[in-house]
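A.B. asks: Can you look at this prediction? I've put the sequence above it.
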Amino acid sequence: METATTSAAVRQSPGRRGKKTSVADLIIHAVLFVLTIATLLPFYNVVLMSFSNTVAVSKQLVYLVPTVFDLSAYSYILHEPRFFKALLVTLFVTGVGTAVNMLVTVTGAYVLSKSGFPGRKIVMSGIVFTMFFNGGLIPFYLTMKNFHLINNLLVMVLPVAVNTFYMIICIAFFRTLPAGVEESAKIDGANDLQVLYKIVVPISMPMIATITLFYAVDRWNEWWYGVLFMTNVNLLPLQALLRELLTNYQQVLSSITTSVRVGDSGLQPEMLKMAVLVVSTLPIACLYPFLQKYFAKGVMIGSIKG
């Protein structure tokens, strides 16, 4: 009798554990769902407000349901004569700048991750030093001028070719890779560059994709160097141009002809701010789906046989 009772209890316990697990999963998913809604709500609100006008937004504290569809803010931005030039400048800086960033960062990090590299500690000390100290704005400007980078798009690429923090992340990652992978490749006749680009880079794609995304966002959001070194307004990046539009908008409204045109369309500064946010973030946000697949991949899957 006792044996039968014990067996029945054992048979029931997995079901109970499964029930408890399902309840716990339900609670976790509910909490994550609420957090997701809380995270997405501000972005959703910004997008709706960019397509609306002040009258519609002022009727409710949080704008959730669109009542007006107005493209005046986007029309105002797109009708800026320098908009597409600024967009091309930003695309160039983002594409070329990110490529240069990754080339210098990955190759430099790979070399510095080797304990046998002569002078590695001295070089690392110099790299870390730049995180805490710099020469100041005026010497930096004079240096760029001496290199003839004023009104040159490369001024937004070369001075920021390496982010010290990102390079340290790459160095720490490369140190975790097993030495056996590289040794096997060198036995087969591969040199250091072949080992890096044919062995190390493919198995480091999750890290490389993440750093690439970080660099791309940094280059896309570049505006300070554009304002500082570009006296030619046609060479301003997109972020600097959008900042200029927002800064000068009150002066634009003071013009009689513009005031009539803007006022009739229902465009207000708050709506223009939201439209600028959408225009400045949407293109770079499109990169996330293409890089997302690398984030969840195992770093060392398939790198070592048996």
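C.D. replies: Received the coordinates, thanks. Nothing here was measured: the structure is a model prediction, and the numbers come from that model.

A.B. asks: hey, let's count contacts and neighbours off CA atoms from now on
C.D. replies: Will do.

A.B. asks: So residue 64, which state does it fall into?
C.D. replies: The three-state label for residue 64, taken from DSSP: H, G, I helix; E, B strand; the rest coil, comes out as coil.

A.B. asks: That one and residue 47 touch, don't they?
C.D. replies: No. With contact defined as Cα atoms under 8 Å, residue 64 and residue 47 do not form a contacting pair (10.1 Å).

A.B. asks: Show me what stretch 86-106 is in contact with.
C.D. replies: With Cα atoms under 8 Å, 6 or more residues apart in numbering as the test, stretch 86-106 has contacts from 153-154, 156-158, 160-163, 166-167, 170, 211-212, 215-217, 219-220, 222, 234-238, 241.

A.B. asks: from these, which ones fall inside helices?
C.D. replies: Secondary structure of the contacts of stretch 86-106 is defined by DSSP state H; positions in helices are 166-167, 170, 211-212, 215-217, 219-220, 238, 241.

A.B. asks: okay, pairing it with this:
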Amino acid sequence: MVRDSFADKLFLIGNRIVMTVLLVAILYPLVYITSASISDPSLVNNGSMWLWPKGITLEGYERVFANKEIWIGYRNTIGYTLLGTAINLLLTIPCAYALSRRDVAGRNALMAVFVFTMFFSGGLIPTFLLVKSLGMHNSIWALLIPNAASMWNLIVTRTFFQSTIPRELEEAAEMDGCSHFTLMLRIILPLSLPIVAVMALFYGVSHWNQYFSAMIYLSNRSLFPLQLILREILVLNEISALTMDGDSVKAVAEQAKIADMIKYAVMIVSALPLLVAYPFLQRFFVKGVMIGSIKG
């Protein structure tokens, strides 16, 4: 049995200290927001509640879920996330695999064109005019088509294929008469589940948190995603608290308390689905990122 040297022990101790500090830095805000969402706002504001909930109340959640537009936003966001992620994967995975093959003519030129788009774009106004001229304005496609593929994700996926899928395996399949489509579907994809899960998580989180594109392209409230509706709730509550009659101090204070409760409840409502889904994808996420981004 090999004993750790003093330097190894010192490194392990330092590593554990750093990891503990990072864990606290990440975990504390999550616990605090969760506790604040079910605590009395006055206790939160005066600092009495700093970790565990006090004066438990669910009024914030009741007010949030009493809004019918919240449920419409949930429905829309789930639809945008599922459909958008499917489109992203359908474009990213085959394209990355094709660019990873050395026998594809002009792949370096194509990569140069793709990388160019990472640094230069037409800008917001030309993009808006293009979306409008294509007839996608005020439709779900305005949120899905312009962001159908991410160049960064494409590079990560291509690197995964280059560093993980043996070229000899592809050649053996081709010698057995396997077509490119069959090779991709039956051999490459089953071996690429880690990077597929990583890309699904990246794209899914992006679609779930998206609100800026909806602000620009959507005017039909029945198409609003959850994040845009939650933003409106926060803004309206803050405005109503600031514009109330100054003589009614008690009413202003009560409105501010309600706004605080809604604020924390909204944070939990918007983040909970992703927090629930992430543990199931974590092992794929770690493996896919380590192989796709570090190797090669």
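C.D. replies: Perfect, thanks for sending it. Keep in mind it's a predicted model, so treat the numbers as computed, not measured.

A.B. asks: that older thread, widest-spaced pair of the ones in helices among the contacts of stretch 86-106 of the first structure?
C.D. replies: 170 and 241 (33.4 Å; Cα to Cα).

A.B. asks: ranges for the helices of the stretch 1-150 of the first structure?
C.D. replies: Shown for the stretch 1-150 of the first structure, the helices assigned by DSSP state H, counting those that start in this stretch span residues 2-50, 54-58, 72-78, 83-112, 120-129, 137-146.

A.B. asks: Measure the mean distance from the last one to the second structure post-superposition.
C.D. replies: After superposition onto the second structure, the mean distance of helix 137-146 of the first structure to its aligned counterpart is 1.4 Å, using mean Cα distance after the TM-score superposition for the first structure.

A.B. asks: re the thing from before, out of the ones in helices among the contacts of stretch 86-106 of the first structure, the closest to residue 113 of the first structure would be?
C.D. replies: The shortest approach to residue 113 of the first structure among these belongs to residue 170, at 8.5 Å (Cα to Cα).

A.B. asks: Isn't the closest one up against residue 109?
C.D. replies: Yes. Assessed by Cα under 8 Å, residue 170 of the first structure is found in contact with residue 109 at 5.8 Å.

A.B. asks: Which one of those two is surrounded by more residues?
C.D. replies: Neighbours per residue (other Cα atoms under 10 Å) separate residue 170 of the first structure from residue 109, with residue 170 holding more: 23 against 20.

A.B. asks: which position in the second structure aligns with the more buried one?
C.D. replies: Using TM-score structural alignment to pair residues, one finds that residue 170 of the first structure aligns to residue 157 in the second structure.

A.B. asks: how about the nearest residue to its match, chain neighbours excluded?
C.D. replies: The spatially closest residue to residue 157 of the second structure, leaving aside those adjacent along the chain, is residue 96, at 5.8 Å (Cα to Cα, 6 or more residues apart in numbering).

A.B. asks: quick one: what's aligned to that neighbour in the first structure?
C.D. replies: Across the alignment, which pairs residues by TM-score structural alignment, residue 96 of the second structure is matched by residue 109 of the first structure.

A.B. asks: got a list of what its match touches?
C.D. replies: When the contact criterion is Cα under 8 Å, 6+ apart, the partners of residue 109 of the first structure are 167-168, 170-171, 174.

A.B. asks: Cheers, nothing more for now.
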